[in-house]
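Visitor: here is my input; please provide its structure:
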Amino acid sequence: MFKKYRWTIVTMLFLSNAINYVDRSAMSVALPILSKKFALTPFASGLILSSFFVGYALFNFIGGFLSDVVGPRRVMGYAMAVWSIFCALTAGAFSFISLFFIRVIFGFGEGPLTSTTNKTMNNWIPLKERATAVGICNGGAPIGGALSAPLVAFISLKWGWQAAFLVLGVLGLIWTFSWFKISTDKPNNHPRVSQEELKEITAGRDIAAAQVGSAPAKVSLLSILKQRSILALIVGMFGYNYTLFFFITWFPSYLVEGRHLSISQMGIAAMIPWIAGALGQVAGSLIIDFIYRKTGKVLFSRKVVLVTCLLLAAVCVVLTGFANSAVSAVFFMTLGVCFIYLQATTYWAIIQDLVPSEKVGGTSGFVHSMANISGIFGPALTGWIVQSTGHFAPAFVLAGGLAIIGALAVAFFVKGAKNAGAVPQEQIA
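Guide: Next up is the predicted model:
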């Protein structure tokens, strides 16, 4: 299976997600150093962390919409180039304002990544492999996060924090050059894709549409976005994103300020949950496809993993806030991040199941954009809570509570066709 050319595209998208999360997490790892350099209060630090999501949330939708219109290849390539350049320019920040501005533009560049990845997967991957492929692509994110903590901490202590951002910027530009050489928008445009592989990719495209009652291809994007299932999915992803971004943005500072670890100790400790997340990302995707193959129920295979794991993640995050040692805090957060990533693939798989191919990019972008509003106010709100109360525990409780609300929204309001049954096994194989 993995010898087919579509897995080269999956590999490139895996690497793009890894670079994305190394770049994105670099600021959180370097923040304890930058807070001292620029004399930032917890609230000001939160604003720096939130500034990324101002640009990011806006371009989630714009990037997804453009991937439907001009194709995911160009959108992905130009997005990587922009964020890599502004990642490198972070090294030139000289004040709170300059750092804030650079992070906003950096967010513009990273915004299209996930929705454009989803559009590419919809073009390149057959239904029976879709959750696995999306899981592998998105599995680059926690691996990138795991690498970011020790890598950025080491480079910052060895050569200064500026060097870390310069190195990461160059890495992204190398990927951009390779992507334009290797990829096409669709497999039928690529000279290395055989007719046999094209048949595999297009096989079963009508299965999900018939089973879950997806919208007709000619329906408007606005009418899709108003569907109850899509709105509930936004609530679910909002809870998931708030919890994940809380971990990405504040957990390193929590370890340094709340648990009194050194920068080098923090770099190692913050890496552990990311490793669990990477394993969870791939395992969750394999579990989803396994449940689908066994039951023939497309939407059920997604929802059961999403709801169960997001609820368990919420419990673990709350327990982290009341842990009595750094070891127990890392333990509970590791479990929480593992459960978060076990269900991370499900949102994108559900969108691909419910939405016609021509609207996957725009719908993915809108859902992602609305959910990522959590990233705009979440980090700043966490900084305000810590500054006002002197404790991190209330912020952990809030993150867990929002994850619970998200899980319940998906459980009760994301539904398929009323008369849909299981897909015959011979159609799944």
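Visitor: CA only for contacts and neighbour counts going forward, please
Guide: OK.
Visitor: quick one, helices of the stretch 51-200 of the chain?
Guide: Per DSSP state H, counting those that start in this stretch, the stretch 51-200 of the chain carries helices over the ranges 72-89, 96-110, 113-124, 130-159, 161-182, 195-202.
Visitor: deepest in the core, which of these is it.
Guide: Mean neighbour count, computed with mean count of other Cα atoms under 10 Å, is highest for helix 113-124 among the helices of the stretch 51-200 of the chain, reaching a mean of 27.
Visitor: so what does that one touch, helix or strand wise?
Guide: With contacts taken as 3 or more Cα pairs under 8 Å, 6 or more residues apart in numbering; DSSP states H and E, helix 113-124 sits against helix 6-37, helix 42-69, helix 72-89, helix 130-159, helix 346-354, helix 360-371.
Visitor: Proceed likewise with the subsequent sequence, for comparison:
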Amino acid sequence: MGRESSSREAGFDLGWPQWKNIPQRYKLIGTTSLAFVICNMDKVNLSVAIIPMSHQFGWNSSVAGLVQFFWGYALSQLPGGWLSKIFGGRKVIEIGVLAWSLATELVPVLAGFMPGLLLSRILVGIGEGVSPSAATDLIARSIPLEERSRAVSFVFGGLSVGSVTGYLVAPTLIQNFGWESVFYIFGLLGIWWRRPTFRCR
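Guide: The predicted structure follows:
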């Protein structure tokens, strides 16, 4: 009690920095970078899970390659920029994260039905493909010119962090909980991500 009161007298709380005290632009950059961490975690998870999945479903190398190909990613980048100009990068990222996260959650459910599995991968690719253009638009709209280069580096640096994290975490999850757990857990991260994002409003 005494420690808490003395902390307040000094001008800060023990829980500092509180979310509400963080400048809005920093919240946006932080949550967008986190979205890109999750983005690449979801991008690499199948490259780790493909081995036990191929054994379970009897896929040959051609089928495994077809499943792993990131359908929809390249095709959605140009529309992502166009949609961001109309609706704003923030809204496009929110929808993109929700789309790829739900599609990731569906992979274990649809793994035994190839057309459905390919459709889920297409949705993952589309959701992730619109995100780079949307992030660039969000930064241009929300961040002062003198801070934009640092903001871009921080946001897109999340992609590298996500790749490393995905490759480190996925094998452990598969070994302990089965290959399905990678898609369920990584997908839930994207759904959870929307909570702090909405608090940026």
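Visitor: mind checking the TM-score on these two?
Guide: The TM-score (TM-score structural alignment, normalised by the length of structure 2) is 0.82; 179 aligned residues with a Cα RMSD of 1.6 Å.
Visitor: how about the helices and strands packed on helix 113-124 of structure 1, which one is nearest residue 231 of structure 1?
Guide: Ranking these by proximity to residue 231 of structure 1 (Cα to Cα) places helix 360-371 first, at 8.1 Å.
Visitor: what span of structure 2 is that closest one aligned with?
Guide: Using TM-score structural alignment, helix 360-371 of structure 1 lines up with nothing in structure 2.
Visitor: what's the mean distance for stretch 157-177 of structure 2 versus structure 1?
Guide: Once fitted to structure 1, stretch 157-177 of structure 2 is off its aligned match by 1.0 Å on average (mean Cα distance after the TM-score superposition for structure 1).
Visitor: which residues in structure 1 does that stretch align to?
Guide: Stretch 157-177 of structure 2 corresponds to residues 139-159 in structure 1, going by TM-score structural alignment.
Visitor: go on, stretch 28-41 of structure 2?
Guide: Here stretch 28-41 of structure 2 aligns to structure 1 at residues 9-22, judged by TM-score structural alignment.
Visitor: which one, of the helices of the stretch 51-200 of structure 1, ends up nearest to residue 292 of structure 1?
Guide: Between residue 292 of structure 1 and the helices of the stretch 51-200 of structure 1, the shortest separation by Cα to Cα is 9.9 Å, and it involves helix 130-159.
Visitor: elements contacting that closest one?
Guide: helix 6-37, helix 113-124, helix 161-182, helix 263-269, helix 271-295, helix 346-354.
Visitor: still on that earlier bit, show me the contact partners of the match of stretch 28-41 of structure 2.
Guide: With contacts defined as Cα atoms under 8 Å, 6 or more residues apart in numbering, stretch 9-22 of structure 1 is touched by 80, 110, 113, 117, 121, 133, 136-148, 168, 171-172, 175, 179, 182-183.
Visitor: one step back: for the helices and strands packed on helix 113-124 of structure 1, give me JSON lines that also has distance to residue 305 of structure 1.
Guide: Shown next, in JSON lines, are those (distance: least, Cα to Cα, whole Å):
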{"stretch": "helix 6-37", "distance to residue 305 of structure 1": "22"}
{"stretch": "helix 42-69", "distance to residue 305 of structure 1": "25"}
{"stretch": "helix 72-89", "distance to residue 305 of structure 1": "28"}
{"stretch": "helix 130-159", "distance to residue 305 of structure 1": "12"}
{"stretch": "helix 346-354", "distance to residue 305 of structure 1": "8"}
{"stretch": "helix 360-371", "distance to residue 305 of structure 1": "19"}
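Visitor: and of these, who's closest to residue 250 of structure 1?
Guide: Closest approach to residue 250 of structure 1 among these is made by helix 6-37 (6.8 Å; Cα to Cα).
Visitor: buried set for that closest one?
Guide: Neighbour counts over helix 6-37 of structure 1 (16 or more other Cα atoms under 10 Å) mark 6-7, 9-10, 12-34 as buried.
Visitor: please apply the same query to stretch 61-76 of structure 2.
Guide: By neighbour count on 16+ other Cα under 10 Å, the buried set for stretch 61-76 of structure 2 is 64, 67-68, 70-73, 76.
Visitor: which outside residues touch it?
Guide: Here stretch 61-76 of structure 2 has contacts from 46-47, 50, 54, 117-118, 121-130, using Cα under 8 Å, 6+ apart.
Visitor: kindly report the same for stretch 25-39 of structure 1.
Guide: Under Cα under 8 Å, 6+ apart, the answer for stretch 25-39 of structure 1 is 40-41, 45, 49, 95-96, 145, 148-149, 152-153, 156, 161, 164-165, 248-250, 252-253, 256, 267.
Visitor: okay, how far is it across stretch 136-151 of structure 2, tip to tip?
Guide: Here the two ends of stretch 136-151 of structure 2 are set 10 Å apart, with distance taken as Cα to Cα, to the nearest Å.
Visitor: check the offset of that stretch from the chain's centre.
Guide: Mean-position distance between stretch 136-151 of structure 2 and its chain equals 20 Å (Cα atoms, centre = their mean, to the nearest Å).
Visitor: also stretch 23-33 of structure 2?
Guide: Worked out by Cα atoms, centre = their mean, stretch 23-33 of structure 2 lies 14 Å from the chain centre.
Visitor: how about residue 52 of structure 2, what's its match in structure 1?
Guide: Match for residue 52 of structure 2 (TM-score structural alignment): residue 33.
Visitor: with residue 145 of structure 2 instead?
Guide: Aligned partner of residue 145 of structure 2 by TM-score structural alignment: residue 127.
Visitor: what about that match, distance to residue 87 of structure 1?
Guide: Remark: distance between residue 127 of structure 1 and residue 87 of structure 1 (Cα to Cα) = 35 Å.
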